[in-house]
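**Student:** Provided below are the primary sequence and the corresponding predicted coordinates.
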Amino acid sequence: MKYTLLILTLITHMLYANETDDSLIIKEPFNAELFDITQDYDRSISTVGFSTKHKKQYSSSEPYSDAFDYLQSVSSSHGVQMHLVKVDDSTNISLSKNVNLPKFSKAVSVLKTPSNGYFIGGYTLDGSLLFLKLDANANIMFSKSYGTKNQNKLTSLTLLNDGGVLAVGYSTTSRFKHDNIFEMGLGKNDIYLTRFSKNGNKIWSKKYGTQEDDKGVDAIQAEDGSIIAVSTTTKGNRTLIDLMRLSENGDKIWMKNYNAIAQTDNKIIPHRLIKLKDNNFLLLLSQFNEMNQEHIRLVKFDINQNILIDKEIFTTYPSALNDIKQFSDGTFIAVGYVRDAYNTDGLAMSLDSNLVQLNQEHYGGENYDAFSSLAILHNSQVAVAGSHTDENSQESNMWIVKLNKDASSAKKASSTSSLYQKLVSIFKEEIITSKLIINEDLSIELIDKSLYFSVAKHKLSEQQKLFLDTFTKKLIPLLYKYKETIVALEINGHTSSEWKDSDFSSTYLKNSKLSLNRAYATLSYIFNSQSSPTQEWLTKMLKGSALSYSKKVLYNDVENREKSRRVSFKIYTKE
């Protein structure tokens, strides 16, 4: 198998990354994995899963007289907890936090809220379903535990057109008369769907299925508001795939068995259901042949149950895809895993609009590696979440990888490129309103008329001071975040080229002094506006520079004297 990511170089005792490939392995003391991933509104990436944590044990005043009592007390002291990780454009961790709940739990799905927070879906290890809302810093805004009295498991969350959420999963048949859904379940396991409002209020919960073992897998909302869901029914050793269309209130419109359509008795497992750009749907499946070898199957269908494309993808080694997304041009990227006799690797695959494979890449080391989920980013790169296991290890680690559109490995962005993107992002409003221009060399030009200096003047106007207040509140915290990379912030004073009744030498020297005074006035105002700790840091990287009229503003080779009377900024990095 081809390994396009090398085993990654150790950065800290918990963090691994390759110097060129944009990949991050996060090591926790015990097992940890990531299951779902999304991009935040500030272009950072957030992903959820679990890490294994311990609860503090309190010594009992009474010694244990029974070894089994002692073992039970120890076993309840550790387990998995929901874990959220947030990384910046350079795949550096900006937030890594356990969502500590009273019971051990796993997060399996994450959605963005309008306020840049999160809806998270998961389940507790003792069988309750969980629906949480977190703010942008992963603080719990609300946490709802629900489900039947027996074992329940959540498989996915789907964002609905009204801002609410549909939770998909399954529930062991209820045997308790006080359950508010059914006194008896439909079978061994039942498909279990719950609709929440955008405020987290439960609108309805419903069960579906047969007298056999039924499990809800995934769902998506159609353009008309109805819901398309995929589930499985297990009869003995045979697994059947059911497609179901529901009204917004959860009432069944139609249900169709895919195996009958495909005319196959081979084992099939559904992984993901997505809505396409043309408002049709794509179902991602694993199918097993007579030798029980796994390969990929993709089914495109419309809202009226018509199968539009049914395609099998055969690979050299047994393979499966866990997630798939469509680009704006209609092509696809998908991720999963590929197995040979020795190990398992993460699998990434690109496909054209007709689901024909274009490229595939394998990622990982000498042990078990797999991809669980992906998110297409604003720049058409792809963020992938999964798990990585070190060679000769039995414990999994959280894994984040960035890929290109063709499924190849993305290269880590330079700190200069990343900083440029951040500057453009935080000064988006000032750029749109023509207050300033940011160049890729990290120079910043002020272009608003109110920010220029008067002839022969260097004192700041009130408008200039107000602008600098807003400007530095955005700039200084960002520079501090990149402090290990930044060498200097230079403030350059400029002048126009004239000076009344002066010869060439006097004009140059007077303008040199004036430009230095403009730089100093700006530097001192910025410096004095900061707190003492920030001032101490600024002394190491802030400097003023006098450029006189060496960089005049020209239009068609003619100097614009008004616009030449200015200050500009330049950020210098180690690269």
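**Tutor:** Perfect, thanks for sending it.

**Student:** Every contact and neighbour count from this point should use C-alpha atoms.
**Tutor:** OK.

**Student:** Can you classify the residue lying closest to residue 111 once chain neighbours are set aside by secondary structure?
**Tutor:** Once flanking residues are discounted, residue 111 sits nearest to residue 119: 5.0 Å by C-alpha to C-alpha, 6 or more residues apart in numbering. Look at residue 119: counting by DSSP: H, G, I helix; E, B strand; the rest coil, its state is strand.

**Student:** And for residue 119, the neighbour number?
**Tutor:** Here the number of neighbours of residue 119 (other C-alpha atoms under 10 Å) works out to 24.

**Student:** residues in contact with it?
**Tutor:** 110, 111, 112, 113, 131, 132, 133, 134 (C-alpha atoms under 8 Å, 6 or more residues apart in numbering).

**Student:** Between those residues, identify the one with the most neighbours.
**Tutor:** Result: residue 110 is most packed of the contacts of residue 119 (other C-alpha under 10 Å), 27 neighbours.

**Student:** just checking, that one touches residue 122?
**Tutor:** No. Using C-alpha atoms under 8 Å, residue 110 makes no contact with residue 122, being 9.2 Å away.

**Student:** can you give me the helices for the stretch 1-150 of the chain?
**Tutor:** Ranges of helices in the stretch 1-150 of the chain, per DSSP state H, counting those that start in this stretch, are 67-75.

**Student:** cool, and the stretch 351-500 of the chain?
**Tutor:** Going by DSSP H, counting those that start in this stretch, the stretch 351-500 of the chain shows helices at 415-426, 428-432, 462-481.

**Student:** out of those, deepest packed?
**Tutor:** Sort the helices of the stretch 351-500 of the chain by mean neighbour count, taking mean count of other C-alpha atoms under 10 Å, and helix 415-426 sits at the top with a mean of 17.

**Student:** Below is structure B, check it against A:
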Amino acid sequence: MHYILTIILLVTSIYAKAKEFSVVIDEPFNNSLLDVTENHDRTVSAVGFVKTQNNITSKKGTTYTNAFDYLSSISNTHGSQIHLVKVDNQANITLRKSVKLQNFNEPVSILKTPEDGHYIGGYTLDGSLLILKLDQNGNTIFTKVFGTSNYDKMSNLVLLKDGGVLAIGSSATTRSQNDKLFESGLGLNDIFISRFSKDGAKLWSKKFGTEHDDKGVDAVEANDGSIVVLSQTNYDRFKNISIMRLTENGDKTWLHHYKNEKLTTPYKIIKLKNNNFVVSLSQEDEMHKQQIRLIKFDIQKNILLDKTIHTTYASALRDIKEYSDSKLIGVGYVSDTYNRDGLAMLLDSEFNMLQQEHFGEENYDEFSAVKILHNSQAVAVGVHTDKESQESNMWLVKLNKDISIAQIAPKVTDFYKELCRVFKDEIKSHKLTIKEDLSIRFIDKNLYFKTAQYILTEDQEKFLNIFAKKLFPFLYAHKVFINTLEINGHTSSEWAETNFTSNYLLNEKLSMNRSYHTLAYMFKNQDIETQNWLSSIIKGSGLSYSKRVMFDEKEDKEKSRRVSFKIILK
């Protein structure tokens, strides 16, 4: 049976009604989402900032003798506060909460805790570093404020294998002999790294850098517990990068400095599954246009691959992640003279571009971070600016693995209603029933199995042909939402002259045979393309007599000898 043409042409009402998974949160003034993670219940949490008003204001009745004193009194009344957003699979915002701190602040990253809460890393706008631990409802468990006596800024917060975190950023040079951490700075700004235990205790803080202006950008933990750090050095008109390896105690093992005459900006470092590393950069070309550059290297700083990805417009990947098949997804921006769009790019393990997509309108849009989800979809966050607006908004977009924008998952009730519509004739003629949990049971007596039998009858085969011709195109049309199609075999509890153990095991084998023969008949009658798709979702199992059909508290043995189906959504 060749259903592919039917499948391609079939567009059901659920799919037609489906909307793109793009969430824009509009608040007064500029705001943004900066990082995102997935929760245990498959929702996603993103962190960003919104503008708010400081409750600490000047006293009423104060008289100012000059404008400068007055402006000073109101200069810190408005600023940023860390903002947590949680979004479910239907693109509903289920939680929004600002973390109220005395000083204005912004986040840089969000991490999961084992308790399904979050670590949030950030900094105050007056120069302190922050680590917050929140529960799953966004309530603050603890707040760590740390740093030097100078102006500090965090770039990223990294989760370590021991449950602790590593904060990386920059610190202004200190010349104070009273600073217990340093007697003197290394340059204008230095790389600043602090390590904390899983209980929030600071284990160490260290500075690194050159006589120039240095900034810690990102870091990642290697398999042996050492830490590989990505940093940036600014001098004259150049921005060059450095990669440094530290022991778990923060002692420098090696440093590799990449000098060139082209403006280079580092964004992200990740560890691959093969224990090598990839750095994402942007670098000016001969036309002074930023292009994507990716470098792969090993733990001994040997360069394995260095590739520039040339695009028509200026572009950069601000974040990259690796799929289980070694492909990479990157997000960032692409821009021309008048417009900037969010950029998503799919690459193979050799950094060959497989696909790229631009997202946004005729204004300023950009992605800051991406997270690969459990089902191989990804979620990207950043900023979106409406066409006629001058203010940026928080933005969250879910992507399929081919980096097309995902559709909002249908509600189970909507899916149930559409499934009932597809099988309305079979329901009306009492061939089958469908429950709201998307389970399907045959109820025509000609579709039950005889005692101890599992070979399909002519009536069963005939109905399975009709059933498959409707079910498979329906599932394929909604394949982005389908996780599993279960085919379960069942038996009655009877088995003559056996003990309990033999009774159960013989019925288990019989139920598995019923499931297998039903699955095999439906599967082998499809063309190869349909079979390839079915192999990714179909699951056969035998349930023995654990799900017997009961009537008036008595087993209906005839109706118990059956197969059933269940659709499980992502």
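**Tutor:** Received, thanks. The structure presented is a predicted model; accordingly, all values stated were derived computationally and were not measured.

**Student:** Tell me how the two chains score on TM-score.
**Tutor:** TM-score of the superposed chains, computed with TM-score structural alignment, normalised by the length of structure 2, equals 0.71; 425 aligned residues with a C-alpha RMSD of 2.8 Å.

**Student:** thinking again about what came up before, generate JSON lines for the helices of the stretch 351-500 of structure 1, with distance to residue 52 of structure 1 as supplementary columns.
**Tutor:** Shown next, in JSON lines, are the helices of the stretch 351-500 of structure 1 (distance: least, C-alpha to C-alpha, whole Å):
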{"stretch": "helix 415-426", "distance to residue 52 of structure 1": "32"}
{"stretch": "helix 428-432", "distance to residue 52 of structure 1": "40"}
{"stretch": "helix 462-481", "distance to residue 52 of structure 1": "29"}
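
**Student:** Against residue 156 of structure 1, how distant is residue 528 of structure 1?
**Tutor:** 52 Å (C-alpha to C-alpha, to the nearest Å).

**Student:** Give me the more crowded residue out of the two.
**Tutor:** For residue 528 of structure 1 versus residue 156, the count of surrounding residues by other C-alpha under 10 Å is larger for residue 156: 22 against 10.

**Student:** and the more buried one, what does it touch?
**Tutor:** Per C-alpha under 8 Å, 6+ apart, neighbours of residue 156 of structure 1: 108, 109, 121, 167, 168, 169, 217, 218, 219.

**Student:** Likewise for residue 331 of structure 1?
**Tutor:** 350, 351, 352, 353, 355.

**Student:** Pull the number of nearby residues for residue 28 of structure 1.
**Tutor:** Neighbour tally, residue 28 of structure 1, other C-alpha under 10 Å: 18.

**Student:** Any figure for the gap between it and residue 96 of structure 1?
**Tutor:** For residue 28 of structure 1 relative to residue 96 of structure 1 (C-alpha to C-alpha), the value is 11 Å.

**Student:** for the spatially closest residue to residue 29 of structure 1 that is not a sequence neighbour, what are its contacts?
**Tutor:** Excluding the flanking residues, the one nearest residue 29 of structure 1 by C-alpha to C-alpha, 6+ apart is residue 52, at 7.6 Å. Residues in contact with residue 52 of structure 1 (C-alpha under 8 Å, 6+ apart) are 28, 29, 30, 31, 32, 78, 79, 80, 81.

**Student:** now with 10 Å?
**Tutor:** 28-33, 78-83, 98, 104-106 (C-alpha atoms under 10 Å, 6 or more residues apart in numbering).

**Student:** Show the buried residues in those residues.
**Tutor:** 28, 31-33, 79-83, 98, 104-106 (16 or more other C-alpha atoms under 10 Å).

**Student:** Mind putting the residues you listed into JSON lines with distance to residue 545 of structure 1?
**Tutor:** Output for these, formatted as JSON lines (distance: C-alpha to C-alpha, whole Å):
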{"residue": "28", "distance to residue 545 of structure 1": "47"}
{"residue": "31", "distance to residue 545 of structure 1": "54"}
{"residue": "32", "distance to residue 545 of structure 1": "51"}
{"residue": "33", "distance to residue 545 of structure 1": "51"}
{"residue": "79", "distance to residue 545 of structure 1": "58"}
{"residue": "80", "distance to residue 545 of structure 1": "55"}
{"residue": "81", "distance to residue 545 of structure 1": "53"}
{"residue": "82", "distance to residue 545 of structure 1": "51"}
{"residue": "83", "distance to residue 545 of structure 1": "47"}
{"residue": "98", "distance to residue 545 of structure 1": "47"}
{"residue": "104", "distance to residue 545 of structure 1": "58"}
{"residue": "105", "distance to residue 545 of structure 1": "57"}
{"residue": "106", "distance to residue 545 of structure 1": "55"}
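
**Student:** Considering these, which is situated nearest to residue 146 of structure 1?
**Tutor:** Distance ranking of these against residue 146 of structure 1, using C-alpha to C-alpha, places residue 105 first at 13.3 Å.

**Student:** Give me the aligned partner of that closest one over in structure 2.
**Tutor:** By TM-score structural alignment, residue 105 of structure 1 lines up with residue 105 in structure 2.

**Student:** wait, that match sits on residue 82?
**Tutor:** Yes. Assessed by C-alpha atoms under 10 Å, residue 105 of structure 2 is found in contact with residue 82 at 6.3 Å.

**Student:** Tell me which residues touch the residue positioned nearest the centre of structure 2, please.
**Tutor:** In structure 2, the centroid-proximal residue (C-alpha atoms, centre = their mean) is residue 371; its distance is 3.0 Å. If you count contacts by C-alpha under 10 Å, 6+ apart, residue 371 of structure 2 has them with 35-38, 44, 319-322, 329-331, 377-381, 398.

**Student:** Strands of the stretch 251-400 of structure 1, start to end?
**Tutor:** 252-257, 268-275, 281-288, 294-301, 307-313, 319-326, 332-339, 344-351, 357-363, 369-376, 382-389, 396-403 (DSSP state E, counting those that start in this stretch).
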